[in-house]
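Novice: Sequence and predicted structure are below.
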Amino acid sequence: MSACVSAVAAPAWAHGLEPIAVEFRLLGNDAAVEAIAWRRGDEIYAAAETLRALGISASTNQSEPSPLSDIAGLSYRFVEADQAVEITCASACFAHQRVRAADPEMTPLQVGVGGFLNADLVATYADEGGGQVSGAFDLGLFRPGGRGAIAWLMGAEAGALIRLDTAWTFDRPNARQSVRLGDALAPATASGAAFRFAGVQWGTEFAVDPSFVPFPLPTFSGEAAAPSVVDLYINGALQTRQRVDAGPFDLTDTPVIAGGGVAQLVVTDALGRQQNVTAPFYASPSLLRAGLTDFSVAAGATRRNFARASFDYGDAFALGAYRHGVTDWLTAEARLEVSGGASLVGAGLALARPTLGEVNVRVAHSETRLGDGQSLGMGWAWQGARFSFAIDAETTSDDFSRLGQEDTARRRAQGTIGWALGRYGALSLAAASQETTAFERVETWSLGFAPPAGRLGALAINALHVDDGEQAFTTASVTFVRPLGRRGSASTAVQSDADGISVRARAQRATPAEGGWGWRIGAAQGETRRWEAAAALRARAFEARLEAAHAAGADGLRGQFESALVWIDGATMIARPIRDSFALVDVGVAQIGVLHDRRLIGRTDQHGRLLVTGLRSYDQNRLGVSLDDLPIEASIAQDEVAVRTGARSGVRVDFAVAEGRAGEVRIVDENNDALPEGAVLVRDTDLARFPIGGDGRAYLSAVVGISTLVAEAYACRVVVTSQALDEVEPLRCVR
């Protein structure tokens, strides 16, 4: 009988290689990895995963070890006595790093179930016209996954109600998309206009992800010979600081201002050695990141006489708009409109370069029953820290037509120039010319100068000239604004025009965010005399303002009242008008200060609740409570939470405030010896910590019912009840 011997066959690359267990040491980086190496003569081979663990560039698809001598920029020596491989690596052999300058962590989206009804009532009275009452109403409904809205106006005539919008919206934050059913607004693009319609719309919605920047942010590259700190300066101001390992790196998603500028990278290693890299950049919100797509598809009927008629719709239509980032410096777009005997197709390109600025070109062709038409436009802009300019021109043929634009300008041109003059202030010049299909032409010129005014305030000098072909007028003004405290300001303006010289003065104070009074007073002297006064109140459940004015011998009054009925997750209350997102904060204790982004926004009512309005939809909002307002016997698990909710939606935020008794107790061990000073007791119910002072005494708060305290580092427990706070005898901590 023959004997059979089985063995695992070695891979082909292992023939002639001797496996050895070594320690790889990367000199200068304090990096070491214990791994299997292979040796053939004086050559050392290492696996790809070993190289990557050291931060050395290695192919992710490589299955066999590489000879170290084949890696560019790497030298090594084998220390036989230590069974170690000491590696010296130039920057070329390190793996390329991509470091994000900004990577915010977003909390999960939270949306409650509920709704709100906004009411905005306005009453006016004038000597000549008498009194009138009008209003606007806005009903919003929301739940996880969608939200609805119905808005209407109440005219001055009794019973005159006009519907504005009716829609249900499904937002998809993870896909940065939105679907809307009902009344909507078609997007404006380079070759098409925005217009109102009723139907269905699906498209990109970057607003549902505020942490994402859709336009390309500059990437700055550098090299570090050793682990270092990288400081990024934009136009001389520090923007971010990041740590990098040795080797080449790319700093991506850097926060920069729109326009052109100069970036400086300062790389500092542990020994304080620095290297500087300077590079120009240009960031344009008109572009999309490479590979990113922005689209919108809509179909329905165009809306006519918005805010004047409830159900006045025009022809049916279908629309598609598409933008795509071809590269980080070039974005292309296309648009197609089809509507009842009319159609439009358009295209455009936009590019931005540090040495050129922004350039855009767009073309469009339309076909209607009246004929075909074309449109051609282009623009060029540069926005810098000290100098900016923008020019844009568009020409169209007589029969060109766009959805949403009944009177398209035949020719239009405009330009602006701005200079930052340093200690001399700032200067701006603007000009515009437009000619309509009716051959009406309007030209406008404006000049602005803002000299420095120091701590006194702000000074502005402006001039305006308008010529419509039939008549022309020119005005010039000087305005000075001085701040008054945190929320107030006073201004004075002198204006000269064809009617003579007029002088205006105004002082005002804004209502505080947490609630309170605001006011405004003003007067003008010129061709006519005018004075005005206004008071505003922001209360817990409403906002109100009253205005009075006198001009040309006539008096007028205007009063406005805004409030909202809100219901969310079973709770109903009256609150300030809901204009975006909101949160119902429930503390459970009355008169506790509530903070929004660490700024006092109001105090809880008698039920311990406060409706916080003005949250940024889909963005991270920090809500907290003022610990100084809590009773001393109360405890709270956390005094601040991060909240993120949808547009025109609400969320309920409960702060677990536990009320109970508070008092001092004395803790002893099983030998009746006081627990030493510095020991810490941890409560099992809420993990609250209580330090022990002299003679084993500890002050306990929020004691409710029965709980157990564990003495850290002493492995003993003490049972505490609210009645124990009244006892004279010490509490025993037993094992």
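Specialist: Thanks, I have it.

Novice: only C-alpha atoms for contact and neighbour calcs from this point on.
Specialist: Noted.

Novice: so which strand or helix has Leu51?
Specialist: Using DSSP states H and E, Leu51 sits in helix 48-53.

Novice: And that helix, what does it pack against?
Specialist: Judged by 3 or more Cα pairs under 8 Å, 6 or more residues apart in numbering; DSSP states H and E, helix 48-53 is in contact with strand 31-40.

Novice: How about residues contacting the next helix or strand after the strand it packs on?
Specialist: Counting by DSSP H and E, the next helix or strand C-terminal to strand 31-40 is strand 43-46. Identification of contacts with strand 43-46 by Cα atoms under 8 Å, 6 or more residues apart in numbering yields 36-39, 65-69.

Novice: What's the PyMOL syntax to select whichever of those residues are buried?
Specialist: To isolate the buried ones among those in PyMOL, judged by 16 or more other Cα atoms under 10 Å, type:
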select buried, resi 37+38+65+66+67+68
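
Novice: how much space between the spatially most central residue of the chain and Val338?
Specialist: With distances taken as Cα atoms, centre = their mean, Pro210 lies nearest the centre of the chain, 4.4 Å away. The gap separating Pro210 from Val338 is 33 Å, by Cα to Cα, to the nearest Å.

Novice: quick one, what contacts Leu185?
Specialist: 194-197.

Novice: switch to 6 Å and redo it
Specialist: 195-196 (Cα atoms under 6 Å, 6 or more residues apart in numbering).

Novice: One more to weigh against that first structure:
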Amino acid sequence: MADAARGRRHPRGPLQEPGQCAHGRPRPATCIGLGRAPGRPSGCTCRGAGRAGAALDPPLAQRRCRGPDGGCAGRPRPSTPDHSPLMPRRWLAVRIAALACWAVLGAGPVWAQARGQDRILILDVTVNGQRLNGAQEVGQSADGRWSLPSALWTELRWLAPQALVSEGPLAGHAWLDQMPGVQLAFDAERQSLTIMAPANAFATYHLGSGDQTALAPGASGTGAYANYELQAGHSNGHTAWTGGVELVGFAPGTRLTGSAYYRDQAQGGGRWVRLDTGVEFSDAPRMRSLRLGDQITSAGLWGRPARIGGIGIGTRFAMQPDFVPFALPTLRGEAVLPSTIDVLVNQNRVTSGQVPAGPFEWNQLPALTGRGDLRLSVTDLMGRKTEIVQPYLVSDQLLRPGLVDFAVEAGRVREDYGYHSGRYGRHVLLGQYRRGIAEQLTAELRLESLSDQRTAGAGLAWKVGGWGLMQATAAASERDGQDGHAGSVGLDVPGRAASLQLRSARSSRFFAQLGADNPDAASRSTDRVGVLVPWSHGGIGLTWVARRYWNADPQRFWILSASAAFGTRFFLSAYLQSAHFETRQRTVGVNLVVPLEPHTQAWAQASRSSGQTTGGLGWISSLPPGPGWAHRLFAETDEHLAARLERRGASADWRADLDVRDGQAYVGSGVSGSLVLLGGQLRLARRIEGSFALVKVGDVAGVPVYRDQHEVGVTGADGVIVLNDLRPYQSNRIHVDPNDLPMDAVFEHLQLKLSPALGAGVYADLGVRRVQPMTLRLLGPGGQAVPPGTVLQVSGLAAERTVGYDGKLFEPDGSPDRVYTGSVAGRPCRFRAPVAPAPGEPDAPVPVHCEETSP
């Protein structure tokens, strides 16, 4: 009987098993059906069930449609005779329905058995306004509860359900009514289920939570370069020469450096002084380096940098400038519908993104420091906008939680740097460890051990609420049996309306540390107060410093300054300062700067100090990124005149100087540049600062090359240019304008993004080449033209060419020395294109004979 009931006709089509379509064949993934209503009388039509948008869910509708015996609850039989020819059509329909119900009364026991069963439906599902792709499997219990498979539950990013169905057809499903606040709407006619889940039902969506330490390292070729500088000056009948040289060799992950300086001696003659020599091995992905040779030690919160010769290993966040080591604010919010969010920092839009429904976090905001307001604007699919304002305080002294910054250095202290080539003093061992404890707290430990002294200390930096940053350090030392100690506290209160900085440090008479070797300059106390009140086009600031020494007179200094910009026309600043060293001296001054054109400005200044008034005028321009001129000219009332003229060329920079003071004149000139070896090519270039690239634009000369929209030079006769001053480890966009290329030039790409390592160079080819269209006339083994329609394979390319009439084959880009293979008249042939058309006949077909090959 159950099988018979399934086979009867249903008003919406025959009932089918959950895995079958209406025609009885297995249901495909895109098949959407009502599903099987177990045991339902196939001839029963229930009023109110199946209407579009009906609020009555199907099981309840079925119970209302069933009679007490499990059959149809049809209307009462009318009193009109059954066989009356005048019976109205509506009564006829009622009789037909009643007969159908009577016909299936035998199915009553099967229907009653199905009432306690669950079923699976295949429906269109929409969650929080977003329709899911394809039909979904949805469960419905006999008492009207709805469920979804746990896999779909996870895919929707809902929080883990409290319990799953363990048996029956809905095993592995989770009931939707265990989600507080969920709203459901079932449309039987459209076979769809709409779910509106609360935002707190979703797992938090994280934006920008990728591991930045996995960034690709900077590229590096293998080569070398030598920076040089030479200057000659003449004054008082004497000519002096100075110069310097820096030698750098590089390979992937390795950089070798050496530098020296030459100067004339006052008593005649000259000598070279070695400056730095060392090698560095870099691990950019892990942001670590190993240095051997001359180097500068780390400082930390309370230490001092010093030059040593030895070995050092530690972190170097500068290897990845896109990596932000300090803790950034995290934006948190929630969206009921999928939304677009915009982030504004102090009313300036900095980024945007898409978020799905549910709570979200954005913890990789653009790098910013100081104090201000973050404004989050959330716009959902319905166009409704919500704004969240969150204050922030960011400092580069606070490391991200769990991030470690360390350094271990050992060697000997460098003495008389710049005067002696190899004078080293005491042995030193230094260790420093910084760690981000939390977003609001960073701790530091530092140890220094020298031949005759030892120093140890610690430091803390922590955020005070959302308005300030505190610092505190403490250190103790021992030298020659004498103990010392030092400590400091500080408070920074940045803000948009005003900023405050307070510092206070104290140290005992015998406190010793690396980099503080002059007993006469030993500080007893240092106090500092700084206040800044900015406005839209300037600001006013006050700085006060007081310092006391153990073996010298105290010093006090303060300065009050103010500045204002009047549009783009001019910039005005004034200051008043007082310095109390051995004597008290007060100075008042004013400066006026007038921009004239890009890279050029005029200025005027006047000041009065110790009863004397001075003033000056100046006209200054700076060098452009590419070739060009620059000048500097200023004159002062105290008989001082200075002028400089500079020229930036393709391979060097030149300058000439004139300085006249108190009737004495100095005249000088200088040149600086670099000699570069990369990719087997030796080139002259401007002085290399940072990183560089050797860029080839085919063999086309005179093509302007741009870096980030600024022209930096033109290619030489062989189409090559050396680009210096590239930003290490960052993306440098190098490109050319296609309008600057000749008409017969083709290219693979017009721009490249280069990320060279520090102090290294890379070779880049834009793939530009000049071509000449060529028509070939292919001749077969017998000397006749290859038949039209013959298909030939192009060697080295996954491409084919079809021969035209009279054996002609047109190649728009010339393609010199290209080889074609194929069968001609049943014989294998190879055709080799010539390097260039015949001289004087660029448009004439070039005959190419078949070279027979073995099959």
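Specialist: Looks like it came in fine. Fair warning: this is a prediction, and the values are worked out from it, not measured in the lab.

Novice: before we move on, the earlier item: what stretch of structure 2 does the next helix or strand after the helix holding Leu51 of structure 1 fall on?
Specialist: Next helix or strand after helix 48-53 of structure 1 toward the C-terminus (DSSP H and E): strand 66-67. Using TM-score structural alignment, the residues of structure 2 aligned to strand 66-67 of structure 1 are 174-175.

Novice: rewinding a little: tell me which residue of structure 2 lines up with the residue nearest to the centre of structure 1.
Specialist: Match for Pro210 of structure 1 (TM-score structural alignment): Pro321.

Novice: Do a quick rundown of the strands in the stretch 1-150 of structure 1.
Specialist: Using DSSP state E, counting those that start in this stretch, the strands of the stretch 1-150 of structure 1 run over 18-26, 31-40, 43-46, 66-67, 74-79, 84-89, 97-100, 114-126, 130-143, 146-154.

Novice: ok, now the stretch 201-350 of structure 1?
Specialist: 220-224, 228-234, 237-244, 247-252, 259-269, 274-283, 293-303, 313-327, 330-339, 342-353.

Novice: Which neighbouring elements make contact with the third one?
Specialist: Pointing back at strand 237-244 of structure 1 there. Contacts defined by 3 or more Cα pairs under 6 Å, 6 or more residues apart in numbering; DSSP states H and E place strand 237-244 of structure 1 against strand 228-234.

Novice: what's the mean deviation for the strand it packs on versus structure 2?
Specialist: Comparison of strand 228-234 of structure 1 with structure 2 after fitting gives an average deviation of 1.1 Å (mean Cα distance after the TM-score superposition for structure 1).

Novice: By how much does the helix holding Leu51 of structure 1 deviate from structure 2 on average?
Specialist: Helix 48-53 of structure 1 sits 2.1 Å off on average (mean Cα distance after the TM-score superposition for structure 1).

Novice: so that helix matches what in structure 2?
Specialist: On structure 2, the counterpart of helix 48-53 of structure 1 by TM-score structural alignment is residues 150-155.

Novice: can you list contacts of that stretch?
Specialist: Identification of contacts with stretch 150-155 of structure 2 by Cα under 6 Å, 6+ apart yields His173.

Novice: starting at the chain centroid, how far to it?
Specialist: 32 Å (Cα atoms, centre = their mean, to the nearest Å).

Novice: What residues sit buried inside it?
Specialist: Result for stretch 150-155 of structure 2 [16+ other Cα under 10 Å]: buried residues 150, 153.

Novice: cool, and stretch 462-482 of structure 2?
Specialist: Going by neighbour count (16+ other Cα under 10 Å), the buried part of stretch 462-482 of structure 2 is 462-463, 467-479.

Novice: Which one of those is nearest to Met287 of structure 2?
Specialist: Trp462 (24.7 Å; Cα to Cα).

Novice: Please name the residues that touch the counterpart of that closest one in structure 1.
Specialist: In structure 1, Trp462 of structure 2 lines up with Leu351, judged by TM-score structural alignment. When contacts are counted by Cα under 6 Å, 6+ apart, Leu351 of structure 1 touches 329-330, 358-359.

Novice: mind running it again at 7 Å?
Specialist: Residues counted as contacts of Leu351 of structure 1 (Cα atoms under 7 Å, 6 or more residues apart in numbering) are 329-331, 358-360.

Novice: Find the residue closest to it in space, skipping its chain neighbours.
Specialist: Leu330 (4.4 Å; Cα to Cα, 6 or more residues apart in numbering).

Novice: Now do the same for the one you found: its match in structure 2.
Specialist: The equivalent of Leu330 of structure 1 in structure 2 is Leu441 (alignment by TM-score structural alignment).

Novice: which residues sit in contact with its match?
Specialist: By Cα under 7 Å, 6+ apart, the contact list for Leu441 of structure 2 reads 398, 461-463.

Novice: Repeat the analysis, applying 10 Å as the threshold.
Specialist: Neighbour list for Leu441 of structure 2: 327, 397-401, 435, 460-464, 469-470 [criterion: Cα atoms under 10 Å, 6 or more residues apart in numbering].

Novice: The closest residue to Gln110 of structure 1 other than its chain neighbours: neighbour count?
Specialist: Nearest non-adjacent residue to Gln110 of structure 1, counting by Cα to Cα, 6+ apart: Thr645, 5.1 Å away. Residues lying near Thr645 of structure 1 (other Cα atoms under 10 Å) number 27.

Novice: Which residue in structure 2 occupies the aligned position of Thr645 of structure 1?
Specialist: Under TM-score structural alignment, Thr645 of structure 1 pairs with Pro756 in structure 2.

Novice: Can you give me the distance of that match to Gln772 of structure 2?
Specialist: For Pro756 of structure 2 relative to Gln772 of structure 2 (Cα to Cα), the value is 35 Å.

Novice: Ok, Asp659 of structure 2 next?
Specialist: The gap separating Asp659 of structure 2 from Gln772 of structure 2 is 58 Å, by Cα to Cα.
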